[in-house]
Each structure stands twice: as structure tokens, then as C-alpha cells.
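Asks: Build the 3D model from these lines:
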Amino acid sequence: MARPRIKDPEMRHGRHCVFLMHVHLVFLTKYQRGVFTKAVINDLRVVFASVCRDFEAELVEFDGEDDHVHLLVNYPPKVAVSALVNSLKGVSSRMIRQKNYPTIQRKLRGGALWSPSYFAGACGGAPIEIGRQYIAQQKTPH
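Replies: From the prediction side, this is the model:
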């Protein structure tokens, strides 16, 4: 007998899987220079949402300060986080250069907007200890 489907609106369905995967990303500007204004943050939001759609992902939350941004992305299991990050940073950097924001051009010479490093943290779902307990309680066949 088939198990009933979980009716969780957050769950996403792929061809052969059901998933709910989120990653918290933090990108720093090159040299941690404070170059972002509200207008730049708003433009980045649009670009990041578009790149996420290209990856069949969803930008769930986004905001930032003058020298860094935070993204919460719901993504499918076929997407490598590193590939998503490379695209998010590359496309947004090109877009910002094309817009010719004066504060960014003055403070970040050489065209690089982002520091090469980033933070990525898996989040969402049950805490790890709950998952460990659940798996440990499974009844191994004899």
C-alpha cells in the first residue's frame, strides 16, 4: 500500500524526488569596502531572483548592508551550491558594472565587486540532533 503524500506547501517535487533544501549565502564586497546603497541592494535583489529562476531555485529572502549581502535560497538537489554561487556573483558583478554606480567605481577599482570567498550554510528542516535520533530509532530488519 502506498504511503499518503505529505501535504506540505513548502515541499517541492522533482521528477523522482521530493525536497526542501535551503542555503543561507553571505557575499562580501572586495576588501569589505562599504559601497552598497539602497538602490544597489534593490538592483541586486532583482538580479539574484532572476539567476535563481534560471537554476529552478527561489530567492526566499534577501537583504544586505553597505559591505555584504545575505541570501536565503530554496534550491533543487540537482543544483551544486558552488555553481549557483558562481553565477549569482558573476551576473550581479557584471550588472553593477554596467549600471556605473559612482561609489562603487571610486572604491572598487579593477572591476571586481565580490570577495572570492563566501559563506554557505544549509538551513531549514529539523535540527541535526532530531534527524540523528530519528535515524537511530529505525528498526533494522533481522
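Asks: use CA for all of it now, contacts and neighbours both
Replies: Noted.
Asks: all helices of the protein, in order?
Replies: Using DSSP state H, the helices of the chain run over 38-54, 81-99, 102-107, 128-136.
Asks: of all the ones you listed, which lies closest to Leu113?
Replies: Judged by CA to CA, the one of those that comes nearest to Leu113 is helix 81-99, at 5.6 Å.
Asks: I'd guessed Glu58 sits against Tyr75; true?
Replies: Yes - Glu58 is within contact range of Tyr75, at 6.5 Å (criterion: CA atoms under 8 Å).
Asks: Those two - which one has more neighbours?
Replies: A count of neighbours by other CA atoms under 10 Å puts Tyr75 above the other of Glu58 and Tyr75, at 24 against 19.
Asks: Now show me the structure for the sequence below, then we'll compare the two:
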Amino acid sequence: MQKFKSNKNVVYSCKYHVIFCPKYRRPVLVNAIASRLKELLAQIAIDIKVEIIEMEIMPDHVHLLVEVDPQFGIHRVVKRFKGATSRYLRLEFPELKSRLPTLWTNSYFVSTVGGAPLEAVKMYIQNQKET
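Replies: Down below sits the predicted model:
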């Protein structure tokens, strides 16, 4: 059974796989930096009411599986994650400033996940008048 969330106006299930990388894909997300990044992402998620379902920090990229209120939007979530973590990590780990002009690239990957297969949804919509 699928679990839905809701706000005042929308009942939703919007899950996304997000990947973003440090500038030049430098392998700087290791040891204490990786641990602190996980803590920061978890705290930011609480602050902006986003559920992190799964998270993994690789030396040169971050994987997140998140559920996001569609009225807040995935772009705002990624922007908040990248902006706040860049600020705090560069303050706490000055070596990041000397190695990179900015912590994160401007780009990111996002893909929706979960729900019914595309073909099943298409058939459901096509058959609406027949049921």
C-alpha cells in the first residue's frame, strides 16, 4: 500500500533521486567532511520539511532519495541543500576554500521514483471514459 502525505491543499507522493557533485568533481567529500555533510543535510531537511528516505555521500558526489511537497518544489530543496551546506562546510573546513572556488557545481541530476509504471498510468488515463 502506498503512503501519501498531505498539506492544506495537496495529497501527494513525490519522491526524487537527486545527485549533485562538488565543483570539478573533486573527491573532497571524505572523512569528517562527509560526516558533517550528512548531519547538515538531515538538519536542513527537518527545517524545510523534506523527508530524506536514503542518503549516501561518495567522495565526489551525493545521492539523496527524498520526498518533497510539490508546492515547495524539488528545485528549491536542492538549492537550499547546496547553498546551506556550502556555506557551513566552507566555514568549518577552510581547506575547501583553498581547493575550490565554490563547493558545488551549478547542475544536478533529478529523477522521479516510485508510483505506478508509466504505461499503467497512461492506460488508466486512456480508459477513464470506459469505466
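Asks: I'd like the helices of structure 1 laid out as a markdown table, including distance to Gln32 of structure 1 and mean neighbour count.
Replies: A markdown table is the format used below for the helices of structure 1 (distance: least, CA to CA, whole Å; neighbours: other CA atoms under 10 Å):
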| stretch | distance to Gln32 of structure 1 | mean neighbour count |
| --- | --- | --- |
| helix 38-54 | 15 | 17 |
| helix 81-99 | 15 | 15 |
| helix 102-107 | 10 | 14 |
| helix 128-136 | 32 | 10 |
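Asks: could you dump those to TSV with distance to Met21 of structure 1?
Replies: Output for those, formatted as TSV (distance: least, CA to CA, whole Å):
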stretch	distance to Met21 of structure 1
helix 38-54	13
helix 81-99	11
helix 102-107	33
helix 128-136	14
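Asks: Tell me which of those approaches Asp66 of structure 1 most closely.
Replies: helix 38-54 (8.7 Å).
Asks: Please work out which residues of structure 2 line up with that closest one.
Replies: Using TM-score structural alignment, helix 38-54 of structure 1 lines up with residues 31-47 of structure 2.
Asks: so how far is that stretch from its chain's centroid?
Replies: Stretch 31-47 of structure 2 has its C-alpha centroid displaced from the chain centroid by 12 Å (CA atoms, centre = their mean, to the nearest Å).
Asks: do the same with stretch 25-37 of structure 1
Replies: 16 Å.
Asks: Next: stretch 88-98 of structure 1.
Replies: The mean C-alpha position of stretch 88-98 of structure 1 is separated from the chain mean by 16 Å, CA atoms, centre = their mean.
Asks: now do stretch 8-25 of structure 1
Replies: The answer for stretch 8-25 of structure 1 is 14 Å, by CA atoms, centre = their mean.
Asks: okay, which residue is most central for structure 1?
Replies: The residue lying closest to the centre of structure 1 (CA atoms, centre = their mean) is Val73, at 3.8 Å.
Asks: Would you agree that one is in contact with Val26?
Replies: No - applying CA under 8 Å, one finds Val73 of structure 1 not in contact with Val26, separated by 11.1 Å.
Asks: Which residue in structure 1 aligns with Arg90 of structure 2?
Replies: Aligned partner of Arg90 of structure 2 by TM-score structural alignment: Arg97.
Asks: Sounds good, over and out.
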